[in-house]
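Novice: Okay, sequence plus prediction incoming.
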Amino acid sequence: MDLICKYNSQTPTFVEMPKSVCVVQGLKVTMPFQPYPAQLAMMNRILQALNRRANCLIESPTGSGKSLALLCAALAWQRSCEGRSPEEPKHRSLLDCDTFEDPYDEFNLEDFASPPSKKMEFVDTSFSKEMGTQDSVPVYEIEHYSVPRIYFCSRTHRQIAQLIRELRRSCYTDISMTVLASREYTCIHPHVSRLSDKNSECRKLVDGVENEYCSYYRNVKRGENERGRFLDRFYSCLHKKSFSGRVSSAEDLVWDIEDLTNVGHSCGLCPYFLCTDVLYRDAKVIFCPYNYLLDPLIRKSMNISLKGSVIVFDEAHNIEDVCRESISYSLVKEELLAVVAHLQLIAEQSSPELGDAAMVCILHFERLVEWMEKNAIDEEMTLQEPGYYTTVWRGTDVYVMLKAMGLEQSALHCLKNALDVFTGEKSSREDERKYKGEFVQAEMRILVPLEKLVYALIYLYRDKEDVLTSSSSDTYSYCLCLEKRAGTQHARFRGPLAEQSSKSTFKGTHFMESIHFWCMNPALAFKDVSRRARSIILASGTLCPMYTYAAELGVPFPIQLEAMHVLPPERMYVAAVGLGPNGKALRATYQEVDSFGFQDELARALLAICKVVPDGVLCFLPSYRLLEKLVKRWKDTGSLWEQITEQKLVLMEPRKGNELEGVLNKFHKAIAAPSAGNSQCTGALLLAVYRGKVAEGIDFADRQARAVVTVGIPYPNVKDLRIALKRQYNDSRLNDSRKIGKASFISGSQWFEVQAYRALNQALGRCLRHRNDWGALIMLDARSCQQQFRSGLSKWIRSNLRHCSDFNEMENYLSSFVERLQEK
């Protein structure tokens, strides 16, 4: 017998019960090991949210078992729903929470042979249902008794693979699941998988254009006619052919993309249609990148249904940015001209229905191009920098310009009908294959600008209706930007008309003109998801400051948790110091960083830290520009650079992402064998950038990062036009709400501050990755000693933060800390 924890809001108490079974909120949750207190606290909040149909914010540092707690709590709750009777839905209140418990070698495809079934669709057939209307009844108001699906979302496929590895460690591996992934990750066709545009070529083979077909796709469709037998044999094949050598039982249904492609190769099945269609239909748990849910174009093309579901966004600290980006749209003039040229061919050579749709699009695209050319006059635009001009419209002016472009709401209706024809949604059944085939041959990529324009207009006019009927704000959510930028013409936009228009040059320089519909309000995208879902859980190691999410995303998050680190305080040293070794103030502001005094003092500070700290040291800087400027200065002066390089191999995060792997390999080798090239060398120093690849999701455990040094406070670029517009938008919205006595929004300055602290917290979380790790977090900036600075840090960081009066004090504490931990 082992201990089970009955967790309550005050302190955990332990009673003797079976191993790894925790009673949380009255529900048994099985864990693969005795959970940490932080995991119990997380599971308590998660189950509160699911029982109440509420939304939840969870910040829990890396190494605290966040992903496993999310999975086990959610899946235990889902399993408890399976036996729930429709007449007795389970509801709990926070008032109840005072004491909660916080075979076969290959597929024989002939076994499934039968007449072809209905053609698999690529897109949802109900546009209005997918996009919803303002009169839609929210999902949480509908009694929905079927077992809710759970979507686990993360930022990248790499992070999704980590979630699946955690699921394999759990006791819930008998769950039916799928992973939604693009053809980029799943296509195994010998020809298509080598192409850059896999989508268009796949559609050609699925539609049988030129009588060529994809055998992998057809095998999947043949098997579906006896679905039960097909799935039984699929899982048998999965167990035999895959699972990367791990031991698994017959009930183990968990797989990843590598497993799926292995089965695809050995059994002749298309992994893409398996995971996005066949397995998706019965899946109780679905893993996907979070833009699959937040981007309406992807959500529609993948036929994703969110009604009554539970959605968990892991690594959700950037979700506000993703929401804004997902419904912001850009169109390039050359792109539009190339599309017009292709549409003219369709109008001349295709069926009447397709030809009429093409003519509608030609009319509106040509009017849009005409508007762009008329307004892209240098003298009437704002010069942002040499060769870069913009004009921005806000508020009601946006709709005045839409009218000038001929893009009123009536135009939206016409363009939407044309889009339906092109995607086969309104073609007659007998001609559907023929029309879609013709369109594929005329290049499917011309759908992209049409879809972007249609969706931009949908959200623009939805926002207008919201503002006209709102009682809290008169601020419109979109800005319209016309951009003219010097550059070269992109080859993929070239077409007959594009070539004719490329004469727009100035002193031999080609200018590319673009129109941007920039969304400033992430709530527009997030509400599309939240109003369908039962509960949404946002989790990350760095959600702080947390007060902004409700204001920015437009939905309440009544249940929140800021968990402490599983690492004991004695194994971490967290310090803030505003002075360098020579007593000079370190203030990494835009005005100060260019001074040689600041640059040299920072070099002396890094040298002192590198002398004390063994193995790997990470140093985060506000920008690549500053990183390059510092290294140049230090190399030019010689002495300080030579001393630093005697202590550590110094490496820099590259601007190009494809060069990072080589830099990291050198970093790891220098730590594994530090004295290989220099007897005094003790490891490596990696100079990195906030918000860069190193700061976002790379694991630097144990010797890889014994210290993280942060320089400055990483505010967004004040000169960035979109940053300035976002600040103006937030100020305007807040002022509007105050006029009627509501102040539920945040100001532009508050939003600006929050972006800085989230980036800072993300960088600080690169080390201390598990409970037996140890390391130091050192913040170098005079502003880091202010009370306002402390309030923006994650709870576990601010609880352990020591403000040092000078650099000598910090260095002495650091030396004692390192000596004590090295002795253990």
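Specialist: The structure has been received and is ready for your questions. Numbering: from 1, shown residues only.

Novice: hey, let's count contacts and neighbours off CA atoms from now on
Specialist: Will do.

Novice: contacts for the helix or strand where residue 151 lies?
Specialist: If you go by DSSP states H and E, residue 151 is part of strand 150-154. Residues outside strand 150-154 that contact it (CA atoms under 8 Å, 6 or more residues apart in numbering): 74, 160, 284-290, 309-316.

Novice: Then stretch 682-700?
Specialist: 610, 614-624, 627, 647-653, 657, 667, 670-675, 714, 759-760, 762-763, 766-767, 769.

Novice: can we see that at 6 Å?
Specialist: For stretch 682-700, the external contacting residues (CA atoms under 6 Å, 6 or more residues apart in numbering) are 614-623, 647-653, 667, 670-671, 674, 763, 766-767.

Novice: Likewise for stretch 198-209?
Specialist: If you take CA under 6 Å, 6+ apart as the criterion, stretch 198-209 is touched by 192, 212-214, 437, 444.

Novice: Ok, stretch 812-819 next?
Specialist: The contact list for stretch 812-819, computed with CA under 6 Å, 6+ apart, reads residue 612.

Novice: dropping in the other structure now:
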Amino acid sequence: MPEYNIRGVTVNFPYQAYPCQELYMERVIQCLQESVQEKQENTTAICSRNALLESPTGTGKTMCLLCSSYAWLIDYKKKSYGTGPIPKIIFTSRTHSQLTHAIQELKRSAYVPEIVVMGSREQMCVNPDVVSLKGFQQISKCSSLVRSGGCKFHAKFNEMKKSGDLFHHETEDEIEDIEDLLTKGLKHNFCPFFYAREKQKCAEIIFMPYNYLIDPLLRKKVNVDITNSIIIFDEAHNVQKLCAEASSFDFSGINICKAIAEIEKCRSELDKISIDPLENAKSIELKSDCLDISSALLDLDIHLDDMEISEDGYTATGDTIFDIFSYASVHPSTWESFNEKIKSICGFLQLKKQNCSGLERVREAIERIFSDFNASSEIFKNYFKVFIYYSKKQPGVMNTNLSSEHLQLYSDVLSTRDRKKDFRKTKTLSFWCFNPGISMQKLASENPLAFILTSGTLSPMESFAYELGLNFPIRLENPHVVSKDQICVMVAQAGPTGTKLNSSYTNRASETYLKEVGGTLLNLSKIVPDGLLVFFPSYTLMDQCVELWKRSNGGAKSIWESVNQNKTIILEPKESTKLNQSIREYEESITSRKEKTTGACFFAVCRGRVSEGLDFKNRNGRCCMIVGLPFPPLHDLKVKLKRDYLDETAQRIIKENPNAKPMTGSDWYAQESSRAVNQAIGRIIRHRYDYGAVVLCDERFMYQNQRKQLSKWLQPHVKVANQFGEISNGISMFFKNAFQKFGLESEKVKPPTAPAVKKLPRFSLNLTELYRSSNGAELLRPQQRNIYHEDYEEYRNEMGNIQDVPLTEEGIEPQGITSSSLLQHYKTSSVNDPKRSITKQPNIVPARSSSSIPFNASSSSISSSTSSSASNNNNNNTPSITLPSTIDQPPLKRNVVLNSFVNPNSEFLNPQLRNASPITASRNTTSPITTSTKESQQGSTSSKNSAEYLQQVKATLTADQYKEFKNLLIQFREHNSKDSKNTNNTFLHLVKKLVGLFGVSNIEIIEKFKNFISPKLHNSFDEIVKKQILLHADEDTNLKKRKQEHVQLDLVSGAITKKTKTVPLSNTSSKPIVIEDDNTDQTNTPMDHDIPLTLEACSDLTSSTLSAQISMTTNSNNNIHQPHNQGASPSSMQSDKEEPKPAGTVCTICKEACKEPTAAKCGHICCFSCWQQWLNYKLECPTCKAKVRPKLLTRLFF
């Protein structure tokens, strides 16, 4: 797989990149690098190193964008390791279909990031009762089921979330789009909608429609934190329009009528219920709210009705909106309480399964006005307009969208004011924003890292950047990857009869002009193969042309009939529901070539649905005919107000700065036309091997200033024809040559299907760890939250020698690494190799995933005898390394390759481990050593236990403790080789040190060590461990308290009265240990008098022998011990003379002195805030794993 070093970042690309693709990725990485530098210099600065990147459709824009941004993120994680939060990538596009395309592109790459797709209930709900509904009713039904616990999918989601198994079904190489998530939700019976909202907290890339970010109300509902995030707007040519709409609304008087009727429905429902005094008080309060809101909305409705406006409407500055809503007693100081009352009413109506869409519309309008801006600000006056007009349809009484019940309820309320409603005079209140930059600046105020806006058609860029109100110093207008043989662009100044083609507003009514356009179309239909797209400036002009072309000219065929003989004509429907059917008819007409036709012709409108994002590749889009310049409708009020706003703003700017060149209304008007043309042309030539022609049918395209507004990649190909014959000849020759060179569907040049791309190791914590770090940032140190794979850095080297490193199911299995070579490797690689130096980054644990610990090629062939010799030669050399310190966290599911530090020939070493080859092992796949398997299987299992053990040791001990542990093993080996007579003393010394290092709360790790010694020493090991446990446990006074609460020990019979079951201490011990089991009845189980302790049963005995809960308070990582009481005895543990001494207690979670010390029932003490965050993740003690109920936590006061 090709790799590219771009500005110091290694980017893996699935195929050989074209120069324009490398340039595009370079701009993306430049934007991100400079943005990080800016943040480092000023953490509060609004992002100003943003990027506008234009690259034509078919240039691999989406793949470049995803690969370069995620490659930069990986590089950032390595270089900024532990220094701060890691950014997220928020990838947005206009529609879910475009997001699905982006995810499919990501699946084709080598990267496997953690992703999530955000969607609405309409896309993601799997509950049949909710899916069948639409709009507000769907939301209301979902909310009602969630509150009542009636949705089994949400209940399962909650159950998985509380148990910590929310992401248990994730796999290492899985990238899920919405369809995948829906399938998985149905399979596992959980809710994909709420799952996605939870997963976004820990995802590396979040995919969502961009209105989820731009619209402040939607952003609040989605609850995505964009701080320090990389925000990518793909297909961003619509962002300006959406930004303006996000701060605007149209509010019909019918909405007020409906809201008032809904309030009356609420009051009638309240009158029906009989409830207790406490509930009655709530009912009285709700009735009072109903009266307040109903009266206020009625005042607003009457005010709007009484306003005298002309037939053209009433226009005012934006700050007028406050005067209008003041009639409803809604002010900047009261709007929140007003909306809270509406929310209470809606909540009650939802419980009664009643509609409240009218009230919701009122609440939304008020929130849009008052929530984002200061009421005294000049923003409203300068950038907004209020427009009140009569509804266009002039609805009668029966066409108000009000049910008869609601209509009657509203009329009853209106009669209390001695009023009648004339629905024929219903007005609409519009609040329009004309500055798209307001929404973008609001988004930028939440401190994202950078904005990257990209599309195939951003030109002209200057106006685009100006309107968004942000700095975009990094820009790119990329060329296309196609050659000159694949694109033909011609300007038709005149039609076949020589009549000038000009689509100006005054010329459009001319039949001569319309017939000339028809003649041009007829000629093109004869010479263009397959699909011909015709884009009109408006539906009005398209309808005029169709009407005229269908007229018969005497006895001759009409233009419509003549064109239909060559190509089947399909019209873009005005109803969106019929569009898919029209597209299917168009494509079928091309592939079937009905009768004598040569394909199909699709009539569409610039800025319509067809021109925005639809794909007409290969035969479906061989030619694009642009009928005139698609200026916005000149007499449209919104267009007029927009031009006036820009002219006023330009005058104000020039007054302040005479040298400034702001965009005027005329500039905007012209550039909107060019942007629509570029977007329509982008429907054809959709990939590297596609070809097509463009005919610009308007004489104004011959002027240089107009052609400069076209996309940069088009400009070199534009040819102006003086006569129409040049058009016919040029187009004919182009298709003749293209067919000979490329074929009907470019089959002559398309390469064979590329092989599947080998995936890189996932560059992150596993999903559960990411989730935990995102929910409790203080539970993990920064470097722990951002663990990265050292494997990734070596991936290229390993791929080069793949035949020498056989792959296993778990990863790469190196051969011949011994304990000596491993120690020697740590000496050399950690100190001498700067890329792999651990000492350069203190307190960093490289999390390993699917490859081995780094080793040299020469070390892979070391024989066992050589390694044994090397081991003896290095006996006196202590490894000069600094190993990382860690915190006490549940084991990560990471793969490692290791070997025992113990001499392979030691008599203390289990024979099953001698000469065993190392193997890639996973923490969660450890199994006990058995003697019934074949020798090869024993070696494999032993190596896995060895891997499990060393990795757990690393995760438990501090750096100094781990170093002491290693020195202890080396010392043990040296004593064994020098003096075999002292082995018993050495063994006793070793076990004592083990217990001292780990503490009795880590009995699991001490127990596992027995699997690595000879079976003949197991009994001795057990006896020494028992005595050491008793000595250490006696010093913990919390043990006495717990014994009184939880254990009743009969010293005569040796029985414990508790819900218990027994398991052996080890696979060789015959003495049982009592462990807690809530699923059994109370029994008296024999217990060894020498082991007065209680152990909790593990949920998975295959991954660890026992999960021991010693009845005491001990930190599992940085253990805090009182001085050892050598005279302790088992009976002394039952003494109740000493009381706990919590002064100076260290929190077992954050490892610092307790702030607001709080004790669980098991006796362990943590900070109150640490408990809160930990229990959000798992309802158990982080030290002893005992179940913890939040309400039973006890605050301690000293």
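Specialist: Yep, that arrived. Note that this is a predicted model, so its numbers are computed, not measured.

Novice: Superposed, how do the two chains score by TM?
Specialist: TM-score of the superposed chains, computed with TM-score structural alignment, normalised by the length of structure 1, equals 0.81; 699 aligned residues with a CA RMSD of 2.4 Å.

Novice: Identify the residue nearest the spatially most central residue of structure 1 in space, chain neighbours excluded?
Specialist: For structure 1, residue 155 is the residue whose C-alpha lies nearest the centre (CA atoms, centre = their mean; 3.5 Å). Among residues not flanking residue 155 of structure 1 along the chain, residue 289 sits closest, at 5.2 Å (CA to CA, 6 or more residues apart in numbering).

Novice: Measure how buried the one you found is and give me the count.
Specialist: 22 (other CA atoms under 10 Å).

Novice: right, and it touches residue 158 too?
Specialist: No - with contact defined as CA atoms under 6 Å, residue 289 of structure 1 does not reach residue 158; the gap is 9.6 Å.

Novice: what does the residue nearest to the centre of structure 1 align to in structure 2?
Specialist: Alignment note: residue 155 of structure 1 maps to residue 94 in structure 2; criterion TM-score structural alignment.

Novice: what does residue 645 of structure 1 give?
Specialist: So residue 645 of structure 1 corresponds to residue 564, using TM-score structural alignment.

Novice: Mind telling me what element that match is part of?
Specialist: Per DSSP H and E: helix 559-566 holds residue 564 of structure 2.

Novice: And the contacts of that helix?
Specialist: Counting by CA under 6 Å, 6+ apart, residues outside helix 559-566 of structure 2 touching it are 522, 549-550, 597-598.

Novice: How about stretch 716-724 of structure 2?
Specialist: 489-492, 495-496.

Novice: Could you turn the buried ones of the contacts of stretch 198-209 of structure 1 into a PyMOL selection?
Specialist: A single PyMOL command selects the buried members of those (16 or more other CA atoms under 10 Å):
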select buried, resi 192+213+214+437+444
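
Novice: Tell me the one of the contacts of stretch 198-209 of structure 1 nearest residue 406 of structure 1?
Specialist: residue 444 (25.1 Å; CA to CA).

Novice: got the contact list for the closest one?
Specialist: residue 200.

Novice: Distance of it relative to residue 339 of structure 1?
Specialist: 10 Å (CA to CA, to the nearest Å).

Novice: Same question for residue 311 of structure 1.
Specialist: Following CA to CA, the distance that separates residue 311 of structure 1 from residue 339 of structure 1 is 37 Å.

Novice: How about residue 482 of structure 2, nearest residue that isn't a chain neighbour?
Specialist: residue 688 is the one closest to residue 482 of structure 2 (CA to CA, 6+ apart), at 5.8 Å.
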